[in-house]
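> when you get a sec, could you give me coordinates for this:
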Amino acid sequence: MEARVSLKEIRTDKASKDKTSYKPVGAVISGLSILRYLGNRNTPVGVSQIARDVGINASTCYNILKTFLAEEVVSFNSETKRYALGLGLLDLAQPIISANNDLQLIQPRMKQVATEFTIMVSLWRRTDNEQMSLLAKADSDAAVRIHLSPGQRLSMWLGAMGRCMLAYSDLTESEFRSRFETLRWGEVPNFRKFMREARDVRTLGYAMDENSQVKGVTTLAVPVFQEEQDQPQLCLVATMFSGQHTVDEIGRLVTAMKDVSDVASRMTFK
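Predicted coordinates:
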């Protein structure tokens, strides 16, 4: 029987987002409806049938298709007067395709480390509002293990990851203190010690957090730099139960995590 310890509760007091109402743009909705319709068709379709099946005005449909054609999002056969999806969609989708390919390449390496050390290994990307978003994770096969939810977001200042991000931040000490005091900790760490450990990241290449992010949980983080970045946008994190590993094992884990980080630094995840 599998038991999981969830880290879902780890967030800042400001982590929840306001749900802002908005007014849908009709032309955008119609355009997306046309693309979905063409994507579900096995053969090209004329403008009249598209307008009828999608349920929009024929003139509007024609103008949207002409715009899409100019952008190569759809293709047009001048002999049959019919439309189909265009190769321009591949250009739009390529960043997502590349990101998925990169994730498929990095996850086996993450899984190898997770299995060898019976931990969870996760890759996080910086987003807006000083948060980190879970990009990928690999679990061990242990019956009791720590769990993270897909797409989960955390403050970029929490735990070992927070120390790594702070190490390369432009924030002054007083600016960071104001953020530090709003974070929701398992055990509030000593501020001076936290700052010192953040500075050490530049020398050591990693950071550790024991119990302050969540009681009973230790995290080890390694920053991931890409394309001569001065500040990392990615961070690789190992999450384990406190006291689970010896000092020698932690040393081997640091080496393994840095190896994965080196591989990830050559990928885009865009």
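> please count neighbours and contacts with C-alpha atoms only from this point.
OK.
> residues in contact with stretch 246-265?
106, 109-110, 113, 117, 205-206, 220, 222-227, 236, 238 (Cα atoms under 8 Å, 6 or more residues apart in numbering).
> pull out the buried members of those residues.
Among these, those classed as buried by 16 or more other Cα atoms under 10 Å are 106, 109-110, 113, 117, 206, 220, 222-226, 236, 238.
> isn't there a strand covering Met195?
No. Counting by DSSP: H, G, I helix; E, B strand; the rest coil, Met195 is not found in a strand; it is helix.
> as JSON lines, the buried ones among the contacts of stretch 246-265 with distance to Leu32 and secondary structure would be great.
Below are the buried ones among the contacts of stretch 246-265 laid out as JSON lines (distance: Cα to Cα, whole Å; DSSP: H, G, I helix; E, B strand; the rest coil):
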{"residue": "Ile106", "distance to Leu32": "33", "secondary structure": "helix"}
{"residue": "Arg109", "distance to Leu32": "38", "secondary structure": "helix"}
{"residue": "Met110", "distance to Leu32": "37", "secondary structure": "helix"}
{"residue": "Val113", "distance to Leu32": "42", "secondary structure": "helix"}
{"residue": "Phe117", "distance to Leu32": "46", "secondary structure": "helix"}
{"residue": "Tyr206", "distance to Leu32": "45", "secondary structure": "coil"}
{"residue": "Leu220", "distance to Leu32": "43", "secondary structure": "strand"}
{"residue": "Val222", "distance to Leu32": "40", "secondary structure": "strand"}
{"residue": "Pro223", "distance to Leu32": "38", "secondary structure": "strand"}
{"residue": "Val224", "distance to Leu32": "36", "secondary structure": "strand"}
{"residue": "Phe225", "distance to Leu32": "36", "secondary structure": "coil"}
{"residue": "Gln226", "distance to Leu32": "34", "secondary structure": "coil"}
{"residue": "Leu236", "distance to Leu32": "36", "secondary structure": "strand"}
{"residue": "Ala238", "distance to Leu32": "40", "secondary structure": "strand"}
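> show me which pair in those residues is furthest apart.
Phe117 and Gln226 (26.3 Å; Cα to Cα).
> ok, the buried ones among the contacts of stretch 246-265 vs Gln244, which is closest?
Phe117 (9.4 Å).
> and the next element down the chain from the one helix or strand Gly162 maps to?
If you go by DSSP states H and E, Gly162 is part of helix 159-167. Later in the chain than helix 159-167, the nearest helix or strand by DSSP H and E is helix 173-180.
> please give me the structure for this one as well, since I'd like to look at both together:
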Amino acid sequence: MSTNIKSVERALDILLYLNRHEEPVGISQISKDLGIYKSTVFRTLQTLESQHFVEQDKSSGKYGLGVIYISMANKINKYEFYRPFAVRLHAEFNESVNVSILDVSSVDVYRSVIVLKEDSKSNILSVSPKIGSIMDCYCSSVGKCLLAFSPGISERTLKNYKFIKYTVNTISDVPALLAEMKKVREQGYAMDNEEQEIGLTCVGVPILNKKGEAVAAISVSGPTQRLRNHEIKLIVQQLKQTSADISGLL
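All right, here's what the predicted structure looks like:
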């Protein structure tokens, strides 16, 4: 007698099905190909999307694999392209280097997701998020870069944020965030100036495609005093050079 749980089996069937397709697929096509009722496909996708195993293309309404599925077991080949550049930055500063992409949650809130990380066991931070970790954009350097340089960012969507005041430096309203985004666009980099935790600083820059749109962002983070010892200007310079090197290959 089978002990399979039907709902789990359907979810896995859908994930495996999406894995076989390069482009997002609509509910009707999934239902037809897998022989599952549309209503069941819809409910299953909603559950998977809530945990970021799948994501919906907002323009077409179709579904593809989400960042959590992609990053499981560190099998994120799509983002391994960034690895040599992250390794180079880590070797230069011996600080944590993260590559993140923009995620729009099911409730239409912009967040950043870490898809690649280069770190040292000897430099463990009190805040050291893992691959697949999701963070609010308003208080992270990569998040600010993604907001400032991604197309279609909506002020209405930004108003969905429930701003959490992690420290006295944390941005806490939309006007301040919009002003910060303008500043980031002008200077080409962003700072998390102890905005998530006192004593922790992060510097990030966007990685741009040929249209000048952010496809990702890369950052160097560490204890504030250590980053100041490296000189923030030098970190910004090297991050911008790294971003330019990556963009030149896209």
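> hmm, back to that, identify the farthest-apart pair in the contacts of stretch 246-265 of the first structure.
Across those, the two members that end up farthest from each other (Cα to Cα) are Phe117 and Glu227, 29.8 Å apart.
> if we can go back for a sec, buried ones in the helix holding Gly162 of the first structure?
Buried residues in helix 159-167 of the first structure (16+ other Cα under 10 Å): 159-167.
> in TSV: the residues you listed, plus distance to Ser174 of the first structure.
Shown next, in TSV, are these (distance: Cα to Cα, whole Å):
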residue	distance to Ser174 of the first structure
Gly159	19
Ala160	20
Met161	20
Gly162	16
Arg163	16
Cys164	18
Met165	16
Leu166	13
Ala167	15
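> ok, Tyr69 of the second structure to Ser50 of the second structure distance?
12 Å (Cα to Cα, to the nearest Å).
> those two: who's more crowded?
Between Tyr69 of the second structure and Ser50, counting by other Cα atoms under 10 Å, Tyr69 is the more crowded of the two (19 against 13).
> the more buried one should be in a strand, yeah?
No. Counting by three-state DSSP, Tyr69 of the second structure is located in no strand; its state is helix.
> which element is Ile114 of the second structure on?
Counting by DSSP H and E, the element that carries Ile114 of the second structure is strand 110-118.
> scratch that, Ala217 of the second structure is what I was asking about
Taking DSSP H and E as the definition, Ala217 of the second structure sits inside strand 214-223.
> then Leu38 of the first structure?
Using DSSP H and E, Leu38 of the first structure falls in helix 26-39.
> tell me what the next helix or strand after that helix is packed against?
Next helix or strand after helix 26-39 of the first structure toward the C-terminus (DSSP H and E): strand 45-46. Applying 3 or more Cα pairs under 8 Å, 6 or more residues apart in numbering; DSSP states H and E, one finds that strand 45-46 of the first structure contacts strand 82-85.
> the strand it packs on corresponds to what range in the second structure?
No residues of the second structure are matched to strand 82-85 of the first structure when aligned by TM-score structural alignment.
> for that strand, the distance to its chain's centre please.
34 Å (Cα atoms, centre = their mean, to the nearest Å).
> show me the contacts for the residue nearest to Ile153 of the second structure when sequence neighbours are not counted.
Leaving aside its sequence neighbours, Ile153 of the second structure sits nearest to Leu147 (Cα to Cα, 6 or more residues apart in numbering; 6.6 Å). Going by Cα under 8 Å, 6+ apart, Leu147 of the second structure touches 110, 137, 153, 181.
> which stretches of the second structure form helices?
For the second structure, the helices defined by DSSP state H occupy 6-19, 27-34, 38-50, 67-71, 83-93, 141-149, 155-158, 174-187, 224-230, 232-247.
> looking at those, which is buried most?
Per residue and on average, the most neighbours among these fall to helix 141-149, with a mean of 30 (mean count of other Cα atoms under 10 Å).
> please verify my assumption that Gln226 of the first structure contacts Arg266.
Yes. Between Gln226 of the first structure and Arg266 there is a contact under Cα atoms under 8 Å: 6.6 Å.
> residue in the first structure paired with Glu180 of the second structure?
Aligned partner of Glu180 of the second structure by TM-score structural alignment: Glu197.
> distance of its match relative to Thr172 of the first structure?
Glu197 of the first structure is 15 Å from Thr172 of the first structure, where distance means Cα to Cα.
> before we move on, the earlier item: of the contacts of stretch 246-265 of the first structure, closest to Val144 of the first structure?
Closest to Val144 of the first structure, out of all of these and judged by Cα to Cα, is Phe117, at 13.6 Å.
> ok, the closest one to Ser242 of the first structure distance?
On the measure of Cα to Cα, Phe117 of the first structure and Ser242 of the first structure end up 13 Å apart.
> which strands or helices does the strand holding Ile114 of the second structure pack on?
Under the contact criterion of 3+ Cα pairs under 8 Å, 6+ apart, strand 110-118 of the second structure touches helix 67-71, helix 83-93, strand 96-104, strand 134-136, helix 141-149.
> how about JSON lines for those, with distance to Ile124 of the second structure added?
Output for these, formatted as JSON lines (distance: least, Cα to Cα, whole Å):
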{"stretch": "helix 67-71", "distance to Ile124 of the second structure": "21"}
{"stretch": "helix 83-93", "distance to Ile124 of the second structure": "13"}
{"stretch": "strand 96-104", "distance to Ile124 of the second structure": "9"}
{"stretch": "strand 134-136", "distance to Ile124 of the second structure": "19"}
{"stretch": "helix 141-149", "distance to Ile124 of the second structure": "19"}
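> out of those, which is closest to Asp13 of the second structure?
When these are compared (using Cα to Cα), the closest one is helix 67-71, at 13.6 Å.
> quick check: buried residues in stretch 119-135 of the first structure?
Under the neighbour-count criterion of 16+ other Cα under 10 Å, stretch 119-135 of the first structure has 119-126, 131-135 buried.
> returning to what we had before: got the helices of the second structure as CSV, with distance to Gln56 of the second structure columns?
Output for these, formatted as CSV (distance: least, Cα to Cα, whole Å):
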stretch, distance to Gln56 of the second structure
helix 6-19, 12
helix 27-34, 11
helix 38-50, 8
helix 67-71, 12
helix 83-93, 27
helix 141-149, 19
helix 155-158, 16
helix 174-187, 26
helix 224-230, 38
helix 232-247, 26
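> understood, closing this out.
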